[in-house]
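J.: any chance you can model this:
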Amino acid sequence: GGYSLVEKELNESIMKGQNNSLLFALLAIILLMSLIFKSPVAGLLGSIPLAFAVLSIFGLMGWMGMELTIVTALLSSISIGLGVDFTIQVFWRIQWELNRGKNYPAAIRMSLKTIGRGIVINAFAVMLGFAVLFFSAFPLVRSFGLLIILSLLLCLISALILIPAICMLWKPKFLNKKGKKELTN
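T.: Predicted structure coming up:
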């Protein structure tokens, strides 16, 4: 039993650290977005796509039979850090379009046409950067590269689909600073 006991304690320590870092990262993002948009609702709504991406990546890990290791335990915090940028940009552009007089459908459409392209280019550039990890001699580093790329892809999809859907369904007031009723365009 010595090795099994050490392995068990290491796994428990990894899980505890993973849960703590994930909770801290999500709370930090909620606070950051609440401050940026001057609304706690922004923080809560903005965390939905990030939580979806993180849960999806851990679901994919389970489906692919990948274990949570010291290397993969870093994944959720890194994913949230990389994905929050997309979330802020989409919210910011929708807010900008709404405050220029557009209604929600038009603001979302214009946001996806403009900032959406930039976000896609940014995401794929970062994914290419992490793709160099595929050439590592260490299997853990290769799998980490794959998981980061998949995580970025999930954050991108979440930002471009979930945020517009959230905005269409709930029409959050923090995005419409001028307090205008929905206009045309």
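
J.: going by C-alpha atoms from here, please, whenever you check contacts or count neighbours.
T.: Noted.

J.: same for the lengthiest helix in the chain, what does it pack against?
T.: With secondary structure taken from DSSP state H, the chain has its longest helix at helix 2-37. With contacts taken as 3 or more C-alpha pairs under 8 Å, 6 or more residues apart in numbering; DSSP states H and E, helix 2-37 sits against helix 40-63, helix 75-99.

J.: quick one: closest of the ones you listed to Ser158.
T.: Among the helices and strands packed on helix 2-37, the nearest to Ser158 by C-alpha to C-alpha is helix 40-63 (5.0 Å).

J.: next, the angle helix 75-99 makes with that closest one.
T.: 140 degrees (axes from the mean of the first three to the mean of the last three C-alpha atoms, to 10 degrees).

J.: residues making contact with helix 40-63?
T.: Helix 40-63 is contacted from outside by 26, 29-34, 67, 76, 79-80, 83-84, 87-88, 147, 150-151, 154-155, 158-159, 162-163, 166, 172, 174, using C-alpha atoms under 8 Å, 6 or more residues apart in numbering.

J.: Val141 contacts Leu133, doesn't it?
T.: Yes - counting by C-alpha atoms under 8 Å, Val141 does reach Leu133; the two are 6.3 Å apart.

J.: from the contacts of helix 40-63, keep the buried residues only.
T.: Among the contacts of helix 40-63, those classed as buried by 16 or more other C-alpha atoms under 10 Å are 26, 29-34, 76, 79-80, 83-84, 87-88, 147, 150-151, 154-155, 158-159, 162-163, 174.

J.: Proceed likewise with the subsequent sequence, for comparison:
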Amino acid sequence: MQQVASEDEEFADVFADADTDDDGIPDQNLAAVYDALYAADSETAERVIERVDGEYQSLLVTLSLDVDFSESSAIAPKLDDGAAVMEGDGQRTATAAGPITVNEAVLDNVIGGVVTTMVVALVAIVVALILVFRLMHGSATLGAAVSGPIFLVVGLVIAGMYLLEIPLTLLTALLMSLVVGLGIDYNIHIGDRFADELREGNNEIEALRAAVTGTGGALLGSTLTSAGSFATIALVPHPQVQSFGSIVVVALVTAFLVSLLVLPSVLLLWSRYASLSLDASTATGEPAPQD
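T.: I've put the predicted structure just below:
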């Protein structure tokens, strides 16, 4: 309105008459002001005021925000609060729109889907490892023991995101599925080596030492190279890309530490309380069922 008033003298007079407190905002006879605005510059008026069959239906209120999508979870509620103020006594309705609010709404839906998918993936991993270790090593409970620490990996990665202030965006939400794959991969290597050592006649301590120092050393090299490669993404001057690199590094390091610090304890408890042993008969490809 101020722009059109500066260019159209007739509308400027209507605009000034409706502004009783000289603050540059009309506060009476708004319908007449809108009529005059449409008469002066209908193309400009249509961009901000919706008129249907001569009746005014809605207004478009725009504002500029110096934020990015990584801050949408903090900004979107403030926009909703502003919309609530505009609704006032309930005679009007106000809806926050734009990329920030749309992104936040989509993210809420995606998070629900990611959580469901992750739960299904975790259950599928546990079942798969139970079957695989039953066929390969003759022990279903060993498969359950190997898959157990993956739940801890997921929890630690989420905690790491909170501590490092890595925002939950569409990209990082989808990458949570990657955490499951990374976490279980290291556990499988350690668990399989442990089973092989037991089958060769070593006791549980000797088997753990061989698995941790042997296979664990290879996993350390893999973790350092992979994490180092993804860490270089932090050099890219884009928040979402930096978040991508950060969460992958956190997932890799966490999965490695859990496989070498937590899984050995789980395997030791399994070997003591399951009261089972893996003998050489399982090496022939014909497992000796035990549990």
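
J.: quick revisit: list the buried ones in the longest helix of structure 1?
T.: Neighbour-count burial for helix 2-37 of structure 1 flags 11, 14-15, 18, 21-22, 25-26, 29-34, 37 (criterion: 16+ other C-alpha under 10 Å).

J.: now stretch 38-56 of structure 2
T.: Result for stretch 38-56 of structure 2 [16+ other C-alpha under 10 Å]: buried residues 38, 40-41, 45, 49, 51.

J.: need the nearest residue in space to the counterpart of Gln89 of structure 1 in structure 2, chain neighbours excluded.
T.: Alignment note (TM-score structural alignment): Gln89 of structure 1 maps to His189 of structure 2. Among residues not flanking His189 of structure 2 along the chain, Thr215 sits closest, at 6.9 Å (C-alpha to C-alpha, 6 or more residues apart in numbering).

J.: pick out the residue nearest the middle of structure 2.
T.: By C-alpha atoms, centre = their mean, structure 2 has its centre lying nearest to Ala173, at 2.0 Å.

J.: how close does the counterpart of it in structure 1 get to Ile161 of structure 1?
T.: Using TM-score structural alignment, the partner of Ala173 of structure 2 in structure 1 is Ala73. Ala73 of structure 1 sits 27 Å away from Ile161 of structure 1, going by C-alpha to C-alpha, to the nearest Å.

J.: same deal with Ala106 of structure 1?
T.: 15 Å.

J.: the two: who's more crowded?
T.: Between Ala106 of structure 1 and Ile161, counted using other C-alpha atoms under 10 Å, the more crowded position is Ala106 (17 against 13).

J.: which helix or strand contains the counterpart of that one in structure 2?
T.: Matched by TM-score structural alignment, Ala106 of structure 1 corresponds to Glu206 in structure 2. Assigned by DSSP states H and E, Glu206 of structure 2 belongs to helix 204-210.

J.: average offset of that helix relative to structure 1?
T.: Mean deviation of helix 204-210 of structure 2 from its aligned counterpart in structure 1 after superposition (mean C-alpha distance after the TM-score superposition for structure 1): 0.9 Å.

J.: give the other helices and strands that that helix contacts.
T.: Taking 3+ C-alpha pairs under 8 Å, 6+ apart as the contact cut, helix 204-210 of structure 2 packs with helix 170-199, helix 263-273.

J.: of those helices, which is nearest Ala12 of structure 2?
T.: Smallest distance to Ala12 of structure 2 across those (C-alpha to C-alpha): 46.9 Å, for helix 170-199.

J.: any buried residues in the closest one, and which?
T.: 170, 172-199.

J.: can you state the direction angle for it and helix 263-273?
T.: Using the same axes, to 10 degrees: helix 170-199 of structure 2 against helix 263-273 is 40 degrees.

J.: average offset between helix 170-199 of structure 2 and structure 1?
T.: With mean C-alpha distance after the TM-score superposition for structure 1, helix 170-199 of structure 2 averages 1.0 Å from its match.

J.: isn't Asp80 of structure 2 up against Ala96?
T.: Yes - applying C-alpha under 8 Å, one finds Asp80 of structure 2 in contact with Ala96, separated by 5.9 Å.

J.: columns distance to Asp279 of structure 2 and secondary structure on top of the buried residues of stretch 38-56 of structure 2, output as JSON lines?
T.: Putting those into JSON lines (distance: C-alpha to C-alpha, whole Å; DSSP: H, G, I helix; E, B strand; the rest coil) gives the following:
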{"residue": "Tyr38", "distance to Asp279 of structure 2": "89", "secondary structure": "helix"}
{"residue": "Ala40", "distance to Asp279 of structure 2": "92", "secondary structure": "helix"}
{"residue": "Asp41", "distance to Asp279 of structure 2": "89", "secondary structure": "coil"}
{"residue": "Ala45", "distance to Asp279 of structure 2": "84", "secondary structure": "helix"}
{"residue": "Ile49", "distance to Asp279 of structure 2": "80", "secondary structure": "strand"}
{"residue": "Arg51", "distance to Asp279 of structure 2": "83", "secondary structure": "strand"}
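
J.: quick check: the farthest pair among those residues?
T.: The span of the buried residues of stretch 38-56 of structure 2, defined through C-alpha to C-alpha, is set by Ala40 and Arg51 at 15.0 Å.

J.: centre of the chain to stretch 36-50 of structure 2, how far?
T.: Centroid separation for stretch 36-50 of structure 2 versus its chain: 43 Å, with C-alpha atoms, centre = their mean, to the nearest Å.

J.: which part of structure 1 matches it?
T.: Using TM-score structural alignment, none of the residues of structure 1 align to stretch 36-50 of structure 2.

J.: for that stretch, measure first residue to last.
T.: One end of stretch 36-50 of structure 2 sits 14 Å from the other (C-alpha to C-alpha).

J.: Leu156 of structure 2 -> structure 1?
T.: Alignment note (TM-score structural alignment): Leu156 of structure 2 maps to Ser56 of structure 1.
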